[in-house]
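**Q** how does the following fold in three dimensions:
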Amino acid sequence: MEINKIQDGDSLTIALTGRLDTTTAPRLEAELKSSISGVAELIFDFEKLEYISSAGLRVILSAQKVMNRQGNMVIRNVDENVMDVFEVTGFVDILTIE
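**A** Okay, here's the model as predicted:
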């Protein structure tokens, strides 16, 4: 998985490429912990994310909990396969997906 970050003031965009799974989720989690402080808007760009596992969902949910306290979080450009996972797990009801 590739992680691209774009910081614009208090807005942070994280674009993911590849698979967010048990192997790669810890990398994203570490990246978020080091980057999310002081961020008012967190945007995930999932245009090139092919797959998300339960480990990836846990990291996204954790980020959502932090952002509920300090700003807002949006997920954009979600692939059909990833959207299916969000729908089956009920994440569509707790995440802002555009």
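**Q** could you use CA atoms for every contact and neighbour count after this?
**A** Noted.
**Q** name the single longest helix found in the chain.
**A** Longest helix in the chain, counting residues (DSSP state H): helix 54-70.
**Q** Proceed likewise with the subsequent sequence, for comparison:
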Amino acid sequence: MKITENVNGTALCLGLEGRLDTTTAPELEKVLQSGLDGITELTFDMKGLDYLSSAGLRILLGAQKTMKKQGSMKVTHVNETIMEIFEVTGFADILTIE
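**A** All right, here's what the predicted structure looks like:
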């Protein structure tokens, strides 16, 4: 998986490409642990994301909980496959998806 970080003041956009699964989730978790200090707006750009596993969902849920305390989080450019995963798991009701 490729993660692209774009910081603009207190806004952080993480572009995700490839597969977010048990192998790559720890990489995203490290980026979030080190990169959320002072961030009030977090965006996950999923334009290039092909696959999302339960490990990836866990990371998104953790990020959502953190951002509820310090700002907001949204998910953008979700393809049909990923959207179906969000709907089946109930994440579509939890996340702000644009």
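**Q** which secondary structure elements does the longest helix of the first structure sit against?
**A** Counting contacts by 3 or more C-alpha pairs under 8 Å, 6 or more residues apart in numbering; DSSP states H and E, helix 54-70 of the first structure is packed against helix 25-35, strand 72-76.
**Q** next, format those as TSV and append mean neighbour count and distance to residue 60 of the first structure.
**A** Formatted as TSV, these follow (neighbours: other C-alpha atoms under 10 Å; distance: least, C-alpha to C-alpha, whole Å):
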stretch	mean neighbour count	distance to residue 60 of the first structure
helix 25-35	15	9
strand 72-76	18	10
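**Q** check contacts around the nearest residue to residue 41 of the second structure once chain neighbours are set aside.
**A** Nearest non-adjacent residue to residue 41 of the second structure, counting by C-alpha to C-alpha, 6 or more residues apart in numbering: residue 11, 4.6 Å away. Applying C-alpha atoms under 8 Å, 6 or more residues apart in numbering, we find residue 11 of the second structure in contact with 39-43.
**Q** rerun that using 10 Å as the cut-off
**A** Listed by C-alpha atoms under 10 Å, 6 or more residues apart in numbering, the contact partners of residue 11 of the second structure are 36, 38-43, 71-73.
**Q** closest one of those to residue 2 of the second structure?
**A** When those are compared for distance to residue 2 of the second structure (C-alpha to C-alpha), residue 43 wins out at 15.5 Å.
**Q** ok, and what's touching stretch 56-72 of the second structure?
**A** Counting by C-alpha under 10 Å, 6+ apart, 10-11, 19-26, 28-29, 32-33, 36-44, 54-55, 73-75, 85-86, 89, 91, 94-96 sit against stretch 56-72 of the second structure.
**Q** the first structure: matching residues for that one?
**A** Stretch 56-72 of the second structure corresponds to residues 56-72 in the first structure, going by TM-score structural alignment.
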